[in-house]
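[1] sequence unavailable; structure follows:
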C-alpha cells in the first residue's frame, strides 16, 4: 500500500534510515516534532522500511497511556499492515504470539524481563513516544533502560524534549542548559512554528483572562485586592498574619471553586464561569466553519474538574464529558468523545499528552502543573489540523499569570508574524456538518441536504454604567468602554487554606477538606471492620490524612 507522507515525514524517514543502517554511529534516532505534526505515521513508516530491509523482526512501542496505545496500534497497522498486541498492565503477555507490541510506560515496570527476552531473541526496534517520561533517575527510565538494553534500534519521539524537573532522559546526551545534545545527523526537528507555516498545525491565539479578587479581613472591615497583574498591597497592620502572602496568590484564588450558599450549586458569578463564558462564545463561532469543533477544559484537581463540568452544564446547556483517573472506563469516555459531536471535554491530566482528538479547537487552561512541558502538551491538543480545508485557529484562554504568559510568548515567537495575528472575521456563512455545504449564517437548515442547524441562543451582558447590551465574551462595553473585569469577594479564612504538611505528608487542600468532612465515617468504617492492622494504622494517621488513606485502601 502506498502512503503519501508529508515532506517533513519523508525527509525524516530518509535521514533515520541513513543514520541507523548506513552511518551506524549510534542506535538511537531522535524525532523532535511539534504535537500534531504526524510523528506516529512517520515512526511507523520508519519501522515499515526497516522491516522491508530485513533490519528488524519485531517492533515494541512505548506510549504514555492506554488511549494512546490504542491510537498507536491502529495507525501502526494502517502503515505496516502488522497487528499489534497491546500491553497496558503488568499482567499482560508480551511474547506468546510473536507479534509487535505496544505498551504503556507503566506496564514496563512489571515486565522488564519479558521485554528483555524479546529484544534478545529478535532484532527489535523500540519506538519511544513522549520520551520525557524516561528520566535517568526515575523508575520508568531505569526500567526502560534495563528492558531494552538489547534492542537493535531505538526511535525516540518527543514534542517537548525538556523535562520540567530538569532530569535527563535515558539514551540521550544533554548540554549544560538541560537541552538535548544528540548529533544533528541523528536527529530531525520540526518546531511548532514550522508546522504552522507548513499547514500541519493550526496557529494558536492565547487570551489572558483577568479577574480581581477582594480578600476580606477583619470581619469585612478591610479588603485586599488581588489580581494577575498587580502585586497585592498588604496593610502594615496585617503583615503579621501567618501565610497571608501565600493566601493572596492570584492563581490559587483562580483555582478556587465558588458555590451558592447551599454549598453545592456552582456560582455563575465566578472567575471560572467568566472563563467558560468566553470559551463557549468562541466555540460557537468556530462551529460555523468547523461544525464538530470541540472544547477542552484542563482543571487542577478532580473536585475542580467536577465543579467546572457542573458549571459548564449550567452555562452551555449540554452536559460535558468528564474524565479523570477515579472514573470507571475513563479511556472509553475519551474514545466516545472523539467520535461524537459533543461540545466539551473536562479533564485533569488525562488529555494533556498524546491523545489525538483533531476536532478540539478551544482550550480553557486552569492547570495544577505550571511547567512549560505541561503547557506545550496541553496546547498540542487543540492545534491539530482537520485537513487542507481547515483554516480555523486554535484558542487558549488562561489566567493572567506571569509564568503562563512567558510560555505563551515563546510559542508566539516560534510562529511567523503573519501566523501570530488573528485575522479571523465574523463570517456571513456557515457549513453544514452533514454534507459540508455553505449556507447563510441565518439559515435554520441546510439548503442542500435539509439538515437542521442546532439553535444557537446569543447571550449578552448588560453594562452597569450605561445599560448597553454586549456580547458575553466582551472585555469592555462597546458603548462606553467600561471594563467588564470581574471582581470576586473571598474571606481570609478561605484564602489562607493551602492544604497541609503533616508528619511528612504533603496534602492537597481537597484532601484536607475531604478528611474534615468524612473523618467520622472513615474512622467508623475502620473500627467496624475489626481489622487490627487497619485500626492500628489509622491511629498513626493524622486527621488531615484520612482521605489520602481512604483513597489508597480503595485503590488497592
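    In hand now; what should we look at? Because the structure is a prediction, the values reported are computed rather than measured.
[2] contacts and neighbour counts: CA atoms only from here.
    Will do.
[3] against residue 120, how distant is residue 149?
    Distance check for residue 149 against residue 120: by CA to CA, to the nearest Å, it reads 9 Å.
[4] I meant to write residue 15 there.
    26 Å.
[5] check residue 301 too.
    43 Å.
[6] enumerate the positions of the lengthiest helix in the chain that are buried.
    Counting by DSSP state H, the longest helix found in the chain is helix 509-529. Residues 510, 511, 512, 513, 515, 518, 519, 522, 523, 526 are the ones in helix 509-529 that count as buried (16 or more other CA atoms under 10 Å).
[7] again with stretch 335-354
    Buried residues in stretch 335-354 (16+ other CA under 10 Å): 335, 337-338, 342-354.
[8] second structure follows, compare the two:
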C-alpha cells in the first residue's frame, strides 16, 4: 500500500508531465522512492504515454532491487529482454549503452535516475565522464525523466545533470520534497540516535618519543595520526562493537530479527572486524564487498533471515533496502556528509515489528560530529545533547585489562594479519614496524556523546 507522501508525489508528477518532461524528487533515505517511481511508471504506461522504462542506479545490488520492485508493480518482466517493459542498469554501464540507445530511439521512454548525484560532471573530471554522456544522449532519448535523490548535493560541488538550479550558489530546485522530519512524524522513518565515541586519553609513541592526547580531534590535529589508523586499533574496534552489540541484543529481546550493520574502511579492515567479532564476542557476521561476485545474493539472504550482523565495504550505503537493520557501527574512513547520511539512512527504514529509533555508533571525528549536529537543520528543534561527563566517562576498554598497552609487534600483527605485508612494503615485518610513519597507540578509556532525536 502506498504511503500518503507517495500518493501526493505521484499525482504531482503525473500532472507536471503534462507541460514538462523532467522532474526531480528529493525524499529522505528509507521513505520509499523506488516504489513511488514504479507507480509513476505504471501510471504513464496505463495512460499510454510511454512504451518502456529504463532505470539507472549506483550499484548492481540497487539495480537488482529496482528490477524486483518494478516487476512486482508492473506485473511484467523488467530484464531488458523481449517482452519486458523495461530494464534496470547501473550508471557505470553507460559506457556500453549504445545498443540500448539505438533500440529505443523510436520509443517513448521514461528514464529514471536513482541517486542522481552520482552523475555529476563538468567535463574536467574523467571520473564523471559518463555524467556528460548522460546529458548528451539519455536526455535526448527520454520522453520523460524522473531523477531521485535522498542526498541532494555532492561534496565536490560538481553540477548534477537534469537538475534545475534556483540560484547561482547551486541550490537545487526540487519538484517534490519529503524530508526526514516529515518522515518521522508520519512514522515512515525511524528517528536517529547517534552516539559519538571519543577517547579520554591516548599515548602515541614513535621511536623514543611519547606524546599524550585527550581526544580524537586533538590526536588527528596535533598527533600526525590518520583517522584510518585510529579505526584499525583493536581497542577502538572492540569498544565500538561492544556498544553496538549491547544495543542490538537489547533490541532483539522484543524483535528477534533486528539486524546490525558494520561499515568497514577496507576489505582487510572488514576481516579484522570479523575476527574480533568472532574471537572476542562470539558473534558471526557476513562480509559483503565489491570483491565478492555473490554479494547481491548474500545481501538478499541477510535481508530475509534473522542473522545479527553484516559487514559492508561500500556495498550498503544508499538504495539498499534491508528494513530490519536498526543498529549501525560506523567504522569507515570516508568522512563526507553525503556518505554519512547515506549510511544513516540504512537504519531508518520503519517496520511494524521494531521500535521507532535507529542507533548509530560513530567515532567523534570532528567532521562526523558536525554532520550529526547538522541533522538539526533538517529536523529543527528536535535534537538534544547530553554533556560528555554525564555519560560513559572512564569506562575501561572491553578487554577488561587495566593496562591496554600492546607490544608494537603485536599491534602490527593485529592490524595487518589479514593482508600480505610484503605485497605492500616489498620488505619484511620488522622493517614495517620501524617505518617512520607508523606509531604505537595506547588507549586507556573512552567517553560518549549522545546526539539523539527528542522523543
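    Arrived safely, thanks for sending. Bear in mind that the values here come from a model prediction, so they are computed numbers and not experimental data.
[9] if we can go back for a sec, in terms of neighbours, single out the busier of residue 301 and residue 120 of structure 1.
    residue 301 (19 against 15; other CA atoms under 10 Å).
[10] now for the alignment partner in structure 2 of that one: which residues touch it?
    By TM-score structural alignment, residue 301 of structure 1 lines up with residue 266 in structure 2. Each residue near residue 266 of structure 2 by CA atoms under 8 Å, 6 or more residues apart in numbering is listed here: 313, 332.
[11] 6 Å - rerun?
    For residue 266 of structure 2, the contact set (CA atoms under 6 Å, 6 or more residues apart in numbering) is empty.
[12] count the residues that sit near the closest residue to residue 483 of structure 1 other than its chain neighbours.
    Excluding the flanking residues, the one nearest residue 483 of structure 1 by CA to CA, 6 or more residues apart in numbering is residue 476, at 4.3 Å. Residue 476 of structure 1 sits with 15 neighbouring residues when counted by other CA under 10 Å.
[13] do you know how far residue 476 of structure 1 is from residue 287 of structure 1?
    On the measure of CA to CA, residue 476 of structure 1 and residue 287 of structure 1 end up 24 Å apart.
[14] secondary structure element holding the alignment partner in structure 2 of residue 140 of structure 1?
    By TM-score structural alignment, residue 140 of structure 1 lines up with residue 130 in structure 2. Following DSSP states H and E, one finds residue 130 of structure 2 within helix 129-133.
[15] most centrally placed residue in structure 1?
    residue 352 (2.0 Å; CA atoms, centre = their mean).
[16] can you pull the contacts of that residue?
    377, 378.
[17] look at the aligned residue in structure 1 for residue 157 of structure 2 and tell me its secondary structure.
    Counting by TM-score structural alignment, residue 157 of structure 2 lines up with residue 166 in structure 1. Of the three states, residue 166 of structure 1 takes coil under DSSP: H, G, I helix; E, B strand; the rest coil.
[18] gap between the residue nearest to residue 166 of structure 1 when sequence neighbours are not counted and residue 157 of structure 1?
    In space, and not counting its chain neighbours, residue 166 of structure 1 is closest to residue 178: 6.4 Å by CA to CA, 6+ apart. Remark: distance between residue 178 of structure 1 and residue 157 of structure 1 (CA to CA) = 17 Å.
[19] who has more neighbours, the two?
    Neighbour count, other CA under 10 Å: between residue 178 of structure 1 and residue 157, residue 157 has more, with 22 against 14.
[20] please say which position in structure 2 that one maps to.
    By TM-score structural alignment, residue 157 of structure 1 lines up with residue 148.
[21] and residue 275 of structure 1, by the same measure?
    Aligned partner of residue 275 of structure 1 by TM-score structural alignment: residue 240.
[22] what's the answer for residue 373 of structure 1, then?
    Using TM-score structural alignment, residue 373 of structure 1 pairs with residue 338 in structure 2.
[23] and the gap between its match and residue 83 of structure 2?
    38 Å.
[24] so the residue mapped onto residue 475 of structure 1 from structure 2, which state does it fall into?
    Aligning on TM-score structural alignment places residue 475 of structure 1 opposite residue 392 in structure 2. Secondary structure, three-state DSSP: residue 392 of structure 2 is coil.
[25] so what's residue 392 of structure 2 up against?
    447, 448.
[26] show the end-to-end separation of stretch 487-506 of structure 1, please.
    End-to-end distance (CA to CA), stretch 487-506 of structure 1: 31 Å.
[27] hmm, who's touching that stretch?
    With CA under 6 Å, 6+ apart, stretch 487-506 of structure 1 has contacts from 212, 213, 214, 215, 216, 217, 247, 507, 508, 509.
[28] hang on, the first one packs against residue 228?
    No. With contacts defined as CA atoms under 6 Å, residue 212 of structure 1 does not count as touching residue 228, sitting 7.8 Å away.
[29] which ones among the contacts of stretch 487-506 of structure 1 lie within strands?
    212, 213, 214, 215, 216, 217, 507 (DSSP state E).
[30] what do we get in structure 2 for the fourth one?
    Alignment note (TM-score structural alignment): residue 215 of structure 1 maps to residue 204 of structure 2.
[31] kindly report the same for residue 50 of structure 1.
    By TM-score structural alignment, residue 50 of structure 1 lines up with residue 44.
[32] can you tell me the helix or strand for its match?
    Assigned by DSSP H and E, residue 44 of structure 2 falls in helix 33-46.
[33] do you know how far residue 106 of structure 2 is from residue 140 of structure 2?
    Counting by CA to CA - residue 106 of structure 2 and residue 140 of structure 2 are separated by 11 Å.
[34] which SS class is residue 114 of structure 1?
    From three-state DSSP, the assignment for residue 114 of structure 1 is helix.
[35] next, count neighbours for the residue mapped onto it from structure 2.
    Under the alignment (TM-score structural alignment), residue 114 of structure 1 pairs with residue 99 in structure 2. Residues near residue 99 of structure 2, counting by other CA under 10 Å, number 8.
[36] what's the average distance of the helix holding residue 130 of structure 2 to structure 1?
    Compared with structure 1 after fitting, helix 129-133 of structure 2 has a mean deviation of 2.1 Å; criterion: mean CA distance after the TM-score superposition for structure 1.
[37] contacts for that helix, please.
    With CA under 6 Å, 6+ apart as the criterion, helix 129-133 of structure 2 contacts 119, 120, 121.
[38] show me what contacts residue 56 of structure 1?
    50, 123, 124.
[39] could you export these to TSV, including columns for distance to residue 190 of structure 1?
    Putting the contacts of residue 56 of structure 1 into TSV (distance: CA to CA, whole Å) gives the following:
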residue	distance to residue 190 of structure 1
50	22
123	29
124	26
